[in-house]
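Engineer: Model the following, please.
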Amino acid sequence: MLLPPYLNFVVTAKNLCFNSFRYVEVDEEHGGEFFYYLTESENKPTEDPLLLWLTGGPRCSAFCGLVFQIGPLKFVTTEYNGSLPSLVYNPYSWTKVANIIFLDSPLGSGFSYSRKYEGYDANDTIWSEQASKFLLQWLVEHPQFISNPLYIAGDSYAGKIVPMVAKRILDGIDEGKEPLLNLQGYLIGNPFIGEKVDENSKIPYAHGMGIISDDFFECRLKPLPSLASTTSGKRILKENQNILHPPPFPDPGCRCYVYTLAYYWANNNMVRKALNIKQETIKEWIRCNRHLSYPIEPKSNIKYHLSLLQRGYRALVYSGDHDLMVPFSGTIQWVKSLNSSIVEDWRSWHVGGQVAGYTITYSNNLTFATVKSAGHTAPEYKSQECLVMIMRWISGALL
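Structural biologist: Sure thing, here's the model as predicted:
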């Protein structure tokens, strides 16, 4: 189902499938419902893999994945003039090879809501439980996808949640829960996983990239204040700064300008009507909701990776090599700690005769890849290269 033409969608591909956008209840006690967008494969929807896409943050909307990264739509980056921002077809959408569910999760993300405030209490365990519950309910309502190969996917902080969801699905399969899902594996991009290396790799990476000087780098050896004492007032300080000095409206040439367009698009009354957004649920759509608390748990999720890999499930870990938030150098360290033997050692992979990144293939169906010159959300920077990467990996070919 395509969105109505009066919404000013400028979609150029005749076979674009933007099929549904609805709610699924995941918290009966508090009246919590997840909102999702389904985009069917442009190839063979009844046969191609089904991807459940989770966006990080936590509490960033899955709309980010849909229009900024891997979905079939993207904004026309013209200067905002008060009219509805236009969307066009993204030729590098992952719907070339997969059906994708973009899920606003946890509650409080995007258009997902709770009727009782207590429903917004969330953590890694609650998020993974509700995402798993959503998927089971969704497949009961869409039985035509039950036999499709299933992959759980996401990036940034969702990289910590993805293997937890996959493990819950595996446990359900082992217990014989209906419907039995055709889980094949998972993929995570620039993932936060809760290991100390996530943070400890930032300074060495910044030094290696020439961002900080030798003198500054050596300061890291000196005693530092506790993390709590340096960050406890960070949010309040930022809110006060925004009041005193409102952030400037970004220039259309800025990469983040599309975030502004997304805000005006998602808060347009016609758009909300077309998406069937329930009234009095989410008064203001925010790309990343920082107003609701979410305890960032340092607990590692390595055990979930080990459980899945030991059972033979496929895994792709990819990292933009220009990411200072979750440096690839830290990611490769914990990947190595999984102690999988190397099948094919570090080598370049190519797109159009050019180096697109570097990759290592491990036993137990594990692949690690960097995406050259990409930042924290790799497909946002290198959409063509990331499409080629996922097409090769999904097909079982070497990158």
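Engineer: contacts, neighbours, all on C-alpha from now
Structural biologist: OK.
Engineer: what comes up buried for stretch 24-39?
Structural biologist: 24-27, 30, 32-39 (16 or more other Cα atoms under 10 Å).
Engineer: got the contact list for residue 202?
Structural biologist: Residue 202 makes contact with 324, 325, 326, 327, 330, according to Cα atoms under 8 Å, 6 or more residues apart in numbering.
Engineer: same thing but 10 Å
Structural biologist: 208, 323, 324, 325, 326, 327, 328, 329, 330 (Cα atoms under 10 Å, 6 or more residues apart in numbering).
Engineer: What subset of these is buried?
Structural biologist: The buried subset of those - by 16+ other Cα under 10 Å - is 323, 324, 325, 326, 327, 328, 329, 330.
Engineer: Any chance of JSON lines for those residues, columns secondary structure and distance to residue 98?
Structural biologist: Shown next, in JSON lines, are the buried ones among the contacts of residue 202 (DSSP: H, G, I helix; E, B strand; the rest coil; distance: Cα to Cα, whole Å):
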{"residue": "323", "secondary structure": "coil", "distance to residue 98": "26"}
{"residue": "324", "secondary structure": "coil", "distance to residue 98": "30"}
{"residue": "325", "secondary structure": "coil", "distance to residue 98": "28"}
{"residue": "326", "secondary structure": "coil", "distance to residue 98": "27"}
{"residue": "327", "secondary structure": "coil", "distance to residue 98": "28"}
{"residue": "328", "secondary structure": "helix", "distance to residue 98": "26"}
{"residue": "329", "secondary structure": "helix", "distance to residue 98": "29"}
{"residue": "330", "secondary structure": "helix", "distance to residue 98": "29"}
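Engineer: Please provide the structure for the following sequence as well, for comparison with the first:
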Amino acid sequence: MVGHQPQLGRKLRTSNNFITLAWLLVSVLSELLGMAESHTIVETLPGFPGKLPFKLETGYVGVGEADDIQLFYYFIESEGNPKKDPLLLWLTGGPGCSSLTGLVYEIGPLSFNYEDFDGNLPTFLLNPYSWTKFASIIFLDAPVGTGFSYATTSQGYNVTDQIAAAQNYEFLRKWLLDHPKFMSKELYVGGDSYSGFIVPIIVQEIYNDNSVGRTPFMKLNGYLLGNPVTDPGRDANARVEYARGMALISPELYEAVKRSCHGEYVNVDPENVECLKDVAAVTMCLEKLYPAHILEPNCTLNSPKSKGLGWNQAFLEQNPTDILLSLSQPPALWCRPYTYVLSYLWCNDECVQNALHIRKGTIKTWVRCNKTMSAYTSDVISAVDYHRNLTKTGYRSLIYSGDHDLLVPYVGTLGWIRSLNMTLNDAWAPWLVDGQVAGYTMDFSKNHYSMTYATVKGGGHTAPEYKPKECFAMAKRWFAHYPL
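Structural biologist: Coordinates of the predicted model:
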């Protein structure tokens, strides 16, 4: 009997292995069966002649309790080398701005044909500077209530920053389980504007779960953020310093407001009369500028009421459609928000929604940026601590700013980056595209973590919409691990 004990032990270990494997299979199958997603390959789109020259998939993934949240996405496989190129989850800001903004106005393969627009269904041109040339990208409509994403219950629309990040992470896990060939690809999470709050939380959650062996393991290499809202108070206070540097206010006014307000221009002491007076003067100097790009006009036709120097989310959520479409003729003064009208016309067309396989009756009207997300609660005061925690992960990051952005000035972004107390490896220096200065860059590191910071000369909020060629070069170099 003694001689048979080792064999018995082997049998027990084998049995335990089978049990473990069985439980693992049950767990995975349960997750798969619990998904409420559907997806379809889209080969043609209204407004584009012929077959799409890239692989587009659209679909829904159910998240939350009983999959009551249905998140809609556009997935475009890399046009370069899809077997080797990385996978990027891309989030747009707001909160509540559809990821179609990123797809057709910023980094995707299609752009609206503005010059030939005749008031009918908009048409498309191919974007030669699409980031899908070197990465596969998931453009996600999140949080729920954004774009074509919807909830099956009214309670489902009660979302906070933390909940939104958790739901986006759940989406990514389920999407990868349903697309297993992408599990081996390098993974990045990125976005711009308000997603500066959400992306670092998702990255932290992935790191935590990878560390404890949760499946599926995500091959996360890092994250990237453009014009990121990180600390609204710091961002807004930086506007005075930025306005002085860009000659938007006079040196005398800058010195006066700096002296009277002691560096706090948002939460002003109501009894500090001098500070209130100086802040009002600064606001007056800036009110005719489009805050997303200081060289463009702020259209009085649809400008939200000023909140002084405080963070004004309404500038990111303008909906000029009903106003513009009701006019007998186009306004004489061009304004960038007018170009967004084309997205409303296109996405609300029945043929377009059929082509995208949108579920009928799930949304009333598509809007580029949802201004009615009253159930959304911002519960992250600052994302700086998330970035500080991520310096312990060994990931790499790219943070970039359009240097003509007044909403989230680059000086404020540089301020919180410096507060992370990283080692400066490469000091402020120009980076070039076609022999011309495209911006300035710095490189930092801490432990095994690395961060590249870049400004994009002439870029606004957000940079790729204004400088697509330069941002294409910047991102392509960074993804390839080349210096800018």
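Engineer: ok, back up a step: can you lay out the buried ones among the contacts of residue 202 of the first structure as JSON lines showing distance to residue 362 of the first structure?
Structural biologist: Below are these laid out as JSON lines (distance: Cα to Cα, whole Å):
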{"residue": "323", "distance to residue 362 of the first structure": "23"}
{"residue": "324", "distance to residue 362 of the first structure": "25"}
{"residue": "325", "distance to residue 362 of the first structure": "25"}
{"residue": "326", "distance to residue 362 of the first structure": "22"}
{"residue": "327", "distance to residue 362 of the first structure": "20"}
{"residue": "328", "distance to residue 362 of the first structure": "17"}
{"residue": "329", "distance to residue 362 of the first structure": "17"}
{"residue": "330", "distance to residue 362 of the first structure": "17"}
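Engineer: And residue 243 of the first structure, how close does it get to residue 158 of the first structure?
Structural biologist: In this view, residue 243 of the first structure and residue 158 of the first structure are 30 Å apart by Cα to Cα, to the nearest Å.
Engineer: how much space between the equivalent of residue 336 of the first structure over in the second structure and residue 406 of the second structure?
Structural biologist: Counting by TM-score structural alignment, residue 336 of the first structure corresponds to residue 418 in the second structure. Plainly put, residue 418 of the second structure is 20 Å away from residue 406 of the second structure if you go by Cα to Cα.
Engineer: centroid residue for the second structure?
Structural biologist: residue 191 (2.3 Å; Cα atoms, centre = their mean).
Engineer: does residue 108 of the first structure really touch residue 59, like I thought?
Structural biologist: Yes: here residue 108 of the first structure reaches residue 59: they are 6.6 Å apart, a contact under Cα atoms under 10 Å.
Engineer: more crowded one of those two?
Structural biologist: residue 108 (31 against 28; other Cα atoms under 10 Å).
Engineer: Map that one onto the second structure.
Structural biologist: Residue 108 of the first structure maps onto residue 145 in the second structure, by TM-score structural alignment.
Engineer: now swap in residue 22 of the first structure and tell me
Structural biologist: Aligned partner of residue 22 of the first structure by TM-score structural alignment: residue 59.
Engineer: Could you say which helix or strand holds its match?
Structural biologist: Counting by DSSP states H and E, the element that carries residue 59 of the second structure is strand 56-63.
Engineer: Leaving out sequence neighbours, find the closest residue to the residue mapped onto residue 123 of the first structure from the second structure.
Structural biologist: Matched to the second structure by TM-score structural alignment, residue 123 of the first structure sits across from residue 160. In space, and not counting its chain neighbours, residue 160 of the second structure is closest to residue 377: 4.6 Å by Cα to Cα, 6 or more residues apart in numbering.
Engineer: again with residue 84 of the first structure
Structural biologist: In space, and not counting its chain neighbours, residue 84 of the first structure is closest to residue 265: 6.1 Å by Cα to Cα, 6+ apart.
Engineer: Let me know the secondary structure of that neighbour.
Structural biologist: helix (DSSP: H, G, I helix; E, B strand; the rest coil).
Engineer: Distance of it relative to residue 83 of the first structure?
Structural biologist: 9 Å.
Engineer: more neighbours, the two?
Structural biologist: Using other Cα under 10 Å, the more surrounded residue of residue 265 of the first structure and residue 83 is residue 265, with 21 against 10.
Engineer: residues touching the more buried one, list them.
Structural biologist: Contacts of residue 265 of the first structure (Cα under 10 Å, 6+ apart): 7, 75, 83, 84, 85, 86, 87, 259, 271, 272, 285.
Engineer: quick one: which of the buried ones among the contacts of residue 202 of the first structure is nearest to residue 390 of the first structure?
Structural biologist: Proximity of these to residue 390 of the first structure (Cα to Cα) peaks at residue 328, which lies at 18.1 Å.
Engineer: Quick check: the closest one touching residue 358?
Structural biologist: No: taking contacts as Cα under 10 Å, residue 328 of the first structure lies outside contact range of residue 358: 11.0 Å.
Engineer: any residues in contact with both of these two?
Structural biologist: Common neighbours of residue 328 of the first structure and residue 358 (Cα under 10 Å, 6+ apart) are 318, 319, 321, 368, 369, 370, 371.
Engineer: Out of these, give me the two with the largest separation.
Structural biologist: 321 and 368 (12.1 Å).
Engineer: Give me the common contacts of these two.
Structural biologist: In contact with both residue 321 of the first structure and residue 368: 328, 358, using Cα under 10 Å, 6+ apart.
Engineer: Give me the range in the second structure that stretch 174-182 of the first structure lines up against.
Structural biologist: Residue span in the second structure matched to stretch 174-182 of the first structure, by TM-score structural alignment: 211-219.
Engineer: Just the endpoints, please. Distance across the matching stretch?
Structural biologist: So stretch 211-219 of the second structure: terminal residues 12 Å apart, Cα to Cα.
Engineer: Thank you kindly, that will do.
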